[in-house]
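In: pasting the structure only:
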């Protein structure tokens, strides 16, 4: 599924009907019979095969992932906020993606929120009933604005919490990207960009932390990484919007600056000292920018794109 067509339905039911056919994520795997009687190696081979086949399902969604990345890029570039909305395993995949964006791409943490049904757990307790609360999802979306973008996830495609969130956010004018593992489902049908990941039956029926979760994590990582690249935060495979605030990142920043300027580590470190650990302006300094302020001005005039700013030094 790609972008929602103009005549696609904009509403969805708040609960899953018992009369619906069994979702693909709930069906029995063809190799599941007698699974618990097999040797460890054979069980692990079956589990690994399930993961690999789940990843294969991501390939068909590449056009939709690209369209989703474009929405992310536009919103974040223009000061919008990125909201993830999900329950259970899908929410944990969302958390893993969103929490890494500031460190990887220098995107402000203030621009990212993860809304998980029942809240993000501090331990192993993850209540299941909270995913059925459509009203809670709607309440959680109360802060969403028209300039924002929402990534709503549900393996089944019909989980009430992200549905309620997505409906409320869309009514506020925000763009909605939906990620689900079952086709023609309410969440996908209401989305501006629908990412369907048609993963095969789970080796453990209904355990969507397995194949479905693996595919979701891959799709989220691909989409947010493409957005980071399009925002100008990656150059030649390096994270040039890195802010070095610990020893490991400091060493990485020095390596990046050295690689992209052909300068030695000592000069790279001095430039980073002048820019407060920010890699982009440090590179511009070493390539001829008159001062950190001048480097920042160059970046601002080029929408924070380092390659474009370097062409003007």
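Out: Here it is on my side, so go on. Please read all numbers here as calculations on a predicted model, not as lab measurements. Residues are numbered from 1 along each chain as shown.

In: only C-alpha atoms for contact and neighbour calcs from this point on.
Out: Will do.

In: Within the helices and strands, which one has the residue nearest the centre of the chain?
Out: Centroid-nearest residue in the chain, with C-alpha atoms, centre = their mean: residue 220, separated by 3.6 Å. Assessed by DSSP states H and E, residue 220 sits inside helix 211-230.

In: Alongside the first one, take a look at this:
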């Protein structure tokens, strides 16, 4: 790795924003809007690698493995965010998708970027989570060089885990040996070096695609509906009833009764209705 990171794409000066400090508020918004279009192009260009990541991840989860996101700073926070949103969206156990961030929970709410330089911490995080050959580890580092992430990936590889690298610099800048190498080339940031902007946006998009795609492959979705969702508040109950009404001939009142019988699980309720199963039989059918 280079001692100076000024050559990296994520550290470059953006010619389109050299007069950022002189722009009006509307001009700032318009500039960001134009630049953010590059995030969509970056995802499109990485579509094959993202698809490969979905396939490998879903296969690992079907075998009983887990998905881990590892990062520092913004990259780490985005990984924790995506992991935290899987249980309410797909009714997965919290341990199935996990986010590991340099500095732990404290780093979610306050800057801990200094901790990203400790490669050994990344290695020890892999050991602490007892990552094994059934698991998938996604190392997220916008600038590509974060020692914490590289330490984690190397430790994960040593344990036989599937490894995925997610960065916003071209492979020519930094070569890594992983199972899937995803590069989101969004160009230089509007605010030079601030990777919480375009790089962060593209990273969140990629993680959304990866986790949602894997859950689709696991049978957590019917059509485009969240059928494997636990009803834990009024919004989710209303959504559950609408799904049941749309996918069965039942009225809202009948749907409410079925939902109650299913233990407030939409997927269970659908199987009970479609297959004429008891709750226990329906639960045994599910992944």
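Out: Cool, the structure landed. All values reported here derive from a predicted model rather than from experimental measurement.

In: coming back round to it: now do the same for the residue nearest to the centre of the first structure: its match in the second structure.
Out: Counting by TM-score structural alignment, residue 220 of the first structure lines up with residue 207 in the second structure.

In: got the contact list for that match?
Out: Residue 207 of the second structure makes contact with 79, 82, according to C-alpha atoms under 8 Å, 6 or more residues apart in numbering.

In: 7 Å - rerun?
Out: residue 82 (C-alpha atoms under 7 Å, 6 or more residues apart in numbering).

In: Could I get the full set of strands for the first structure?
Out: All strands of the first structure, identified by DSSP state E, fall at 82-86, 112-116, 149-154, 175-180, 193-196, 234-235, 238-239.

In: how about CSV for those, with mean neighbour count and distance to residue 246 of the first structure added?
Out: Listed next are these as CSV, based on neighbours: other C-alpha atoms under 10 Å; distance: least, C-alpha to C-alpha, whole Å:
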stretch, mean neighbour count, distance to residue 246 of the first structure
strand 82-86, 26, 26
strand 112-116, 21, 22
strand 149-154, 30, 30
strand 175-180, 28, 34
strand 193-196, 29, 36
strand 234-235, 18, 20
strand 238-239, 20, 15
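
In: Please convert those to JSON lines, extending it with distance to residue 255 of the first structure.
Out: Listed next are the strands of the first structure as JSON lines, based on distance: least, C-alpha to C-alpha, whole Å:
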{"stretch": "strand 82-86", "distance to residue 255 of the first structure": "30"}
{"stretch": "strand 112-116", "distance to residue 255 of the first structure": "28"}
{"stretch": "strand 149-154", "distance to residue 255 of the first structure": "34"}
{"stretch": "strand 175-180", "distance to residue 255 of the first structure": "36"}
{"stretch": "strand 193-196", "distance to residue 255 of the first structure": "36"}
{"stretch": "strand 234-235", "distance to residue 255 of the first structure": "13"}
{"stretch": "strand 238-239", "distance to residue 255 of the first structure": "10"}
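
In: The residue nearest to residue 110 of the first structure when sequence neighbours are not counted: neighbour count?
Out: Distances taken as C-alpha to C-alpha, 6 or more residues apart in numbering place residue 81 nearest to residue 110 of the first structure, at 8.0 Å, with adjacent residues excluded. Neighbour count for residue 81 of the first structure, taken as other C-alpha atoms under 10 Å: 24.

In: cool, and residue 150 of the second structure?
Out: Neighbour tally, residue 150 of the second structure, other C-alpha under 10 Å: 25.

In: The second structure: which residue goes with residue 254 of the first structure?
Out: When the second structure is aligned by TM-score structural alignment, residue 254 of the first structure is paired with residue 241.

In: who touches the spatially closest residue to that match that is not a sequence neighbour in this structure?
Out: Spatial nearest neighbour of residue 241 of the second structure, excluding adjacent residues (C-alpha to C-alpha, 6+ apart): residue 255 at 5.9 Å. Residue 255 of the second structure is in contact with 241, 244, 245, counting by C-alpha under 7 Å, 6+ apart.
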